[in-house]
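Q: give the three-dimensional model of this entry:
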Amino acid sequence: MLIHSGVAQAGAGGPYLRIMPSDHPPLVGLTLSQQIRDTLVRQIVSGELAPGERLVETKVAALFGTSQAPVREALRELETYGLVEIRPRRGTFVRSFVRETLRESYVLRAALEETATRLVLLAGNVPVDQLADDVKRMQRAARKNDVETVGAETVAFHRHIVEAAGNELIRRTWENLHIEARTSVTMMATTPDLAGIAKDHQALLDSLLEGGVDAACEQARQHQWNYAEIANDMSSE
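A: Alright, predicted model coming up:
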């Protein structure tokens, strides 16, 4: 079982994120269960932990010098992300992580959010106050190096646009992509430039405020394509 393998991953993932090595030092402020979770995410994404491999709580706990409680908490979170399967009385097993699926989700998001942006602008229904608040919270979280809050606020920002579009099929399709889980995996498997992410979302908001439909749609589409390239870099390791 690999936990601290020391195998660094090469390559950059885009303007604000790059692939994080599995032995990357934990971010300040993370709880022990979050550190364990993030380490396991990076190793599953990188392929260091193979599909079908069993994660034994006692062994993981020993490697981190902790009790089984934070390990159990981390594994439950990984199950919600679809990265492990917890089988009663049998243990926890790594599920197959299909990197291409992560990339494809961002490609689909690009199409959905470009269309949502167009609908919002044509209807004059930009949720300016909500988006501005999302960006402010991102900026505050970035200054605190709070990865989880930045990730949550990016999801909220895009959800507000999708909901304001008023198209139920777009909204349901967007939600069915499990945006929160995929965003969390992307953030945990990379080294995020949190200030850059906040700046990028301010630029998206500015494009909506300027009112140029084609320019705003192009920016919305390219924003997601950047993340699709990050997922592609993961698959080429």
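Q: CA atoms for contacts and neighbours, from now on please.
A: OK.
Q: R42: how many residues sit nearby?
A: 25 (other Cα atoms under 10 Å).
Q: can you check V162 too?
A: Neighbourhood size, V162 [other Cα under 10 Å]: 25.
Q: same question for the one 5 residues further on.
A: For N167, the neighbour count with other Cα under 10 Å is 14.
Q: let's see this one next to it:
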Amino acid sequence: MPEPTARTAHPSTAPRSARPTLSRQIRDGLLRSIVTGELGEGERLIETKIAAEYGTSQAPVREALRQLEGLGLIESRPRQGSRVLPFAEQTIREAYIMRAALEETATRLAMLAGALPFDLLEAAVEDMYACARAADMTGIGLASARFHRHVVQAGGNGLLTRAWEALQIEARTAIALMVTGPELEGVADEHRDLLDVMRTGDVESACRHARDHQWAYADTPHDAYGTPRPQKT
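A: Coordinates of the predicted model:
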């Protein structure tokens, strides 16, 4: 089947050269400290102290803390400030089950409409390989999120897109990469395989691949079809 024609990028798609916002830089720095254990359970996060460390006002710090609370990594209470919660990998992995369902549906919608932007997907994959060669884990996570955002937006379903964005994909991808420590070229290979299947025009194969791609990170006792996974030793 001939390859569907690429469509123009969604108007809200950020350019590849876009710099991270200050709030995201702060969020990612705190996220890394929590995941690695540098910030332990119960430790207070003081806005003025964090703002001074980053040389900024408290506004981007508050936004970063709000995002971390949305991820379930901290809790904020009136007049008590924010404290670090126990880091539970399962809360992050559960998001991949939701992503599997959302991205399978988005893939189906986009392929049936012939709307997948193959040029943008190809560019994201090439960025992943470049990041892998440079051992840039942050960069490969952002390129991965960009790849999947292109697919989700191409699905043309606003509610689905908003549900996907609500998962804070960039942050959860960064956490998953830090926790699992995968071989970075292998991450790029996974996306290359997914893109190759999409190019065939086989809707069912592409949907299954999109689902399996996310479910693999859920780390459940069985896969999406009930087949038991090998037990970890």
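Q: okay, helices next: where are they in the second structure?
A: 22-36, 47-54, 58-70, 89-112, 118-133, 137-154, 158-165, 169-180, 184-199, 203-215 (DSSP state H).
Q: contacting residues around the residue most central in space within the first structure?
A: To find the centre residue of the first structure, average its C-alpha atoms and take the closest one (Cα atoms, centre = their mean): that gives T183, at 1.9 Å. Remark: with contacts taken as Cα atoms under 8 Å, 6 or more residues apart in numbering, T183 of the first structure is in contact with 151, 155.
Q: M137 of the second structure too?
A: 131, 174, 177, 184.
Q: want to try a markdown table for the residues you listed, with distance to R44 of the second structure and neighbour count as columns?
A: As requested, those are exported to a markdown table (distance: Cα to Cα, whole Å; neighbours: other Cα atoms under 10 Å):
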| residue | distance to R44 of the second structure | neighbour count |
| --- | --- | --- |
| C131 | 34 | 21 |
| A174 | 23 | 20 |
| L177 | 25 | 18 |
| L184 | 33 | 20 |
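Q: and in the first structure, which of these remain?
A: Of the contacts of M137 of the second structure, the subset whose aligned partners also make contact in the first structure (criterion: both residues aligned by TM-score structural alignment, their matches' Cα atoms under 8 Å) comprises 131, 177, 184.
Q: now, which of the residues you listed sits nearest D212 of the second structure?
A: Taking Cα to Cα as the measure, D212 of the second structure lies nearest L177 of those, at 17.3 Å.
Q: distance of the residue in the first structure that the closest one lines up against relative to I19 of the first structure?
A: Structural alignment places L177 of the second structure opposite M187 in the first structure (criterion: TM-score structural alignment). Here M187 of the first structure is placed at a distance of 10 Å from I19 of the first structure (Cα to Cα, to the nearest Å).
Q: likewise T39 of the first structure?
A: Look at T39 of the first structure and I19 of the first structure: by Cα to Cα, they are 13 Å apart.
Q: neighbour count: those two, which is higher?
A: The residue with the greater number of neighbours, taking T39 of the first structure and I19 and applying other Cα under 10 Å, is I19; the counts read 27 against 24.
Q: re the thing from before, turn the kept ones among the contacts of M137 of the second structure into JSON lines, columns for distance to D202 of the second structure.
A: As requested, those are arranged in JSON lines below (distance: Cα to Cα, whole Å):
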{"residue": "C131", "distance to D202 of the second structure": "29"}
{"residue": "L177", "distance to D202 of the second structure": "30"}
{"residue": "L184", "distance to D202 of the second structure": "27"}
